[in-house]
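In: how would this look folded up:
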Amino acid sequence: MTVIRTDDYGRVARERLPADVWDFIEGGSGDELTLAANAAAFRRARLRPRVMVDVSTVDTTRTLLGSRLATPIGIAPTAYHQLVHPDGEVATAAGADRAGALFVVAMFASRTLKDIAAASAAPLWLQLYWLRRRDAIADLAERAADAGFAALVLTADAPRLGRRLRDVRNGFAVDGRVRAVNLDAALMAASHDRRAGASALAAHAAQTFDPSLTWADLAWLRERSALPVLIKGILTGEDAAAAVAHGAAGIIVSNHGGRQLDGAIAALDALPEVVDAVAGACPVLFDGAVRGGRDALVALALGADAVLVGRPPLWALAAGGADGVADLLTGLTDELAHDMALAGRPTLADVDRRLIWGHS
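Out: Coordinates of the predicted model:
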């Protein structure tokens, strides 16, 4: 198959991956209403292009928390990359490096932070869940700083795991040969316990995630790490304002790819409200069904400083390793630059709500 667009990587990956791994990657929670809504929100967006603008040069570079990036399109945190490729997150990092893109590494990465960092000179951030074992959080944050990671990303929308019915039907558990190597094996044991009609990941989350997390806990993490802390999983202006008030260095508008509260608002529909509430106090990033350069352009126009893609890098990793990831990110950036030119917006500073019909 000739790979031309993002979905082509998905078709290749589906042919290569075990069915339960594919469902783990692709599935949402409940009836997958929010999963569908994320994509539908982009299909509704209509653009207002300007003409007679000099677009002989189009600039996609972006500076984010002091790091210069070749593209505003980065990689969202997803767990266990070795489920789809033996090199795992090391290959993903190498691909991001070639594209000059941000990579947000998951807490449940299957390669060590040190090895991942060695594969990329591009910025790396580390995503964290709030565990009952606070010592594990503090230790991981310290090791991330030592490895050269530039920020921490606290996922706030997972006091418990969403009911992901594909995983339940498959009795999904993480292959014992693939492990979250940056955490104690005992802490992760339940994620490998396969039982018919149950998700091992949900059982693990019930054991290890701390549902008592509140805004007051953010101070605890900020006191223990000099790294800036972003909050991921915000969908309302109220929570955006609270994040700013409690010292968050950035916000990621996200509904966890439709994998948490089913029926939650599409991430794109939530974006303008959050951007307005933040009012420039910190960067606002976005994830949720970005599948092409046009999608990225729409999210950027609605106020995102950068966009993250989650499932597509796993598809590209399965299809072509580090080269696949690099080609995916480069292709998405080329699509973005192409659409910026056709829209008459030669720089990211020119991309604003006036581009979106109904928001001008």
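In: okay, CA-based contacts and neighbour counts for the rest of this
Out: Will do.
In: I'd guessed residue 234 sits against residue 240; true?
Out: Yes: Residue 234 lies in contact with residue 240 (Cα atoms under 8 Å); the separation is 6.5 Å.
In: Overlap in contacts, the two.
Out: Here residue 234 and residue 240 have 251, 274 as joint contacts, going by Cα atoms under 8 Å, 6 or more residues apart in numbering.
In: So these two - more neighbours on which side?
Out: Neighbour totals were compared for residue 234 and residue 240, and residue 240 leads with 27 against 24 (other Cα atoms under 10 Å).
In: tell me the contacts of that one?
Out: For residue 240, the contacting residues are 234, 251, 274, 277-278, taking Cα under 8 Å, 6+ apart as the criterion.
In: Likewise for residue 92?
Out: With contacts defined as Cα under 8 Å, 6+ apart, the neighbours of residue 92 are 313, 317, 321-322, 325.
In: gap between it and residue 256?
Out: Between residue 92 and residue 256 the distance, using Cα to Cα, to the nearest Å, works out to 20 Å.
In: Nearest to the middle of this structure, which residue? Look it up for me.
Out: The structure's the chain has its C-alpha centroid closest to residue 76; by Cα atoms, centre = their mean the separation is 2.0 Å.
In: circling back to that earlier point, wait, which of the contacts of residue 240 is closest to residue 61?
Out: Taking Cα to Cα as the measure, residue 251 is the one of the contacts of residue 240 closest to residue 61, at 19.8 Å.
In: To which secondary structure element type does the closest one belong?
Out: Judged by DSSP: H, G, I helix; E, B strand; the rest coil, the three-state class of residue 251 is strand.
In: how near is it to residue 354?
Out: Distance from residue 251 to residue 354, counting by Cα to Cα: 23 Å.
In: More neighbours: which of the two?
Out: Higher neighbour count among residue 251 and residue 354: residue 251, with 28 against 16, using other Cα under 10 Å.
In: And this one, please, so the two structures can be compared:
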Amino acid sequence: MSGRYADGLAERARARLSPEVYHYVACGAGDGLSASEAEQSWRSWRFRPRVLRDVTYVELATELLGTTYAAPIGVAPTTLHRAAHPDGEVETARGVARCGVPMVVSSNAGSTFEDIAATGVPWWLQIYLTSERSVSEPVVARAVAAGARALVLTADTPVVGTKREGERSVWSAVEPGWLRVNFPDQGGGPDDPAVRAAAEKATDLGPQDVAWLAARFGLPVVVKGVLHPEDARRCVDAGAAAVWVSHHGGRQLDRAMAPAHALAAVVEEVGDDAEVYVDGGVRSGLDVLTALALGARAVFLGRPVLWALADGGAAGVVSLLGELTSDLEECVRLAGEPSAASVPRELVVNTGS
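Out: The predicted structure follows:
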């Protein structure tokens, strides 16, 4: 990213985090190919900017699920915020709220939904449905009661992709209170076999779960982890208000195609019927502009936000998101486009490089 704050951000965060936590957040699944190529994949696109256009003022605001936000940028769900800052997701939310963009809160969060909501941040809940749906339901109900504006169903995690551990497992460096504080008391700690069995992720996830979430809780449902256009169509037909193109930061099936290369086909399939979002390797205004031209309504950031939280708390999050927004404003203006919400597909071509 061209912004000054983001230069060297990951390394500054690394100096503040335990080695186990840093490795866990930074690593990908398998050999890490999908994780490592995500950033570079955005650079295979090239722009055809327009000229002789009035770009004295450019509009960055965009509408997502009926709410207008300051920029087409959001914060993706990540875990272990409490490992990065004592106030965890609450501190992240303080920064995000100042930027006027949405924050997606992990169902595994270490801060209560009520405390996150008290910051005034506009927030959505990310949820993994469990094999026993009854375990998930009270968590979602609590989030809805606390003011969540949407439900983001993670669809690409029937099992957790294997990561290569460092010398010590991350779980040896994690306090019990850093995770799953919004789940009802299940009678034991996270290592209790009964608790672990009840929390196993659903391997039978299907379109019926999208329809059930929408009907049961009355909020827009976003399905995250979509790479195939036919899956996007199944999500929308089941009632999803949006699909989120993502390969989970390269943390699930290694060698899964980069979201930057999957996005266009998904938009072509469902872009007239639902909103489409994307994450994965977005690091600059040029990346955001590319995603918008390919049809994404918004991009979401994962790891960089956690690095910013570790580096500077809420102020670090503001610096990161603020610089990315300023970078995007310059890029939109240089592309000859007056609005980020109406960047045309013809702006970008894929060179295959």
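In: one step back: so can I have CSV of the contacts of residue 92 of the first structure showing neighbour count, secondary structure and distance to residue 202 of the first structure?
Out: As requested, the contacts of residue 92 of the first structure are arranged in CSV below (neighbours: other Cα atoms under 10 Å; DSSP: H, G, I helix; E, B strand; the rest coil; distance: Cα to Cα, whole Å):
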residue, neighbour count, secondary structure, distance to residue 202 of the first structure
313, 29, helix, 24
317, 28, helix, 25
321, 25, helix, 28
322, 26, helix, 30
325, 30, helix, 29
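In: I'd like those laid out as a markdown table, including distance to residue 107 of the first structure.
Out: Shown next, in a markdown table, are the contacts of residue 92 of the first structure (distance: Cα to Cα, whole Å):
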| residue | distance to residue 107 of the first structure |
| --- | --- |
| 313 | 17 |
| 317 | 18 |
| 321 | 21 |
| 322 | 20 |
| 325 | 20 |
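In: before we move on, the earlier item: would you mind measuring from the residue nearest to the centre of the first structure to residue 314 of the first structure?
Out: Relative to residue 314 of the first structure, residue 76 of the first structure is positioned 10 Å away (Cα to Cα).
In: Tell me who's in contact with the residue of the second structure positioned farthest from its centre.
Out: For the second structure, the largest distance from the centre (Cα atoms, centre = their mean) belongs to residue 52, which lies 36.0 Å off. Neighbouring residues of residue 52 of the second structure by Cα under 8 Å, 6+ apart: residue 336.
In: same question, the one 10 residues further on
Out: When contacts are counted by Cα under 8 Å, 6+ apart, residue 62 of the second structure is found next to 68-72, 297, 340-341.
In: swap in residue 40 of the first structure?
Out: Under the criterion of Cα under 8 Å, 6+ apart, residue 40 of the first structure has no contact partners.
In: Does it lie in a helix or a strand, and which?
Out: Residue 40 of the first structure is located in helix 33-44, with elements delineated by DSSP states H and E.
In: if we can go back for a sec, which member of the contacts of residue 92 of the first structure is positioned nearest residue 204 of the first structure?
Out: Distances from residue 204 of the first structure to the contacts of residue 92 of the first structure, taken by Cα to Cα, are shortest for residue 313, at 24.8 Å.
In: if I pick residue 336 of the first structure, what's in contact with it?
Out: Under the criterion of Cα under 8 Å, 6+ apart, the neighbours of residue 336 of the first structure are 60, 292-294, 296-297.
In: Among those, which ones are in helices?
Out: Secondary structure of the contacts of residue 336 of the first structure is defined by DSSP state H; positions in helices are 293-294, 296-297.
In: for the contacts of residue 240 of the first structure, which one is nearest residue 101 of the first structure?
Out: Within the set of the contacts of residue 240 of the first structure, residue 251 lies nearest residue 101 of the first structure; the separation is 18.0 Å, counting by Cα to Cα.
In: Can you tell me how far whichever residue in the first structure pairs up with residue 139 of the second structure is from residue 5 of the first structure?
Out: Using TM-score structural alignment, the equivalent of residue 139 of the second structure in the first structure is residue 140. Distance, residue 140 of the first structure to residue 5 of the first structure, using Cα to Cα: 36 Å.
In: What strand or helix carries the nearest residue to residue 24 of the first structure once chain neighbours are set aside?
Out: Of all residues not flanking residue 24 of the first structure in the chain, residue 167 sits nearest, at 6.1 Å (Cα to Cα, 6 or more residues apart in numbering). Taking DSSP H and E as the definition, residue 167 of the first structure sits inside helix 165-170.
In: Tell me the buried residues in that helix?
Out: For helix 165-170 of the first structure, the buried set under the neighbour-count rule, 16 or more other Cα atoms under 10 Å, comprises 165-168, 170.
In: Out of the residues you listed, flag the one nearest to residue 115 of the first structure.
Out: The shortest approach to residue 115 of the first structure among the buried residues of helix 165-170 of the first structure belongs to residue 167, at 29.6 Å (Cα to Cα).
In: sorry, back to before: against residue 29 of the first structure, how distant is the residue nearest to residue 24 of the first structure?
Out: Using Cα to Cα, we find residue 167 of the first structure at a distance of 10 Å from residue 29 of the first structure.
In: Then residue 42 of the first structure?
Out: Shown here: residue 42 of the first structure relative to residue 29 of the first structure, a distance of 20 Å by Cα to Cα.
In: can I assume residue 133 of the first structure is in contact with residue 188?
Out: No: taking contacts as Cα under 8 Å, residue 133 of the first structure lies outside contact range of residue 188: 11.8 Å.
In: Comparing the two, which residue is more hemmed in?
Out: More neighbours surround residue 188 than the other of residue 133 of the first structure and residue 188, with 20 against 12 (other Cα under 10 Å).
In: How about the helix or strand containing that one, which residues are buried there?
Out: Assigned by DSSP H and E, residue 188 of the first structure belongs to helix 185-188. Applying a neighbour-count criterion of 16+ other Cα under 10 Å, one finds residue 188 buried in helix 185-188 of the first structure.
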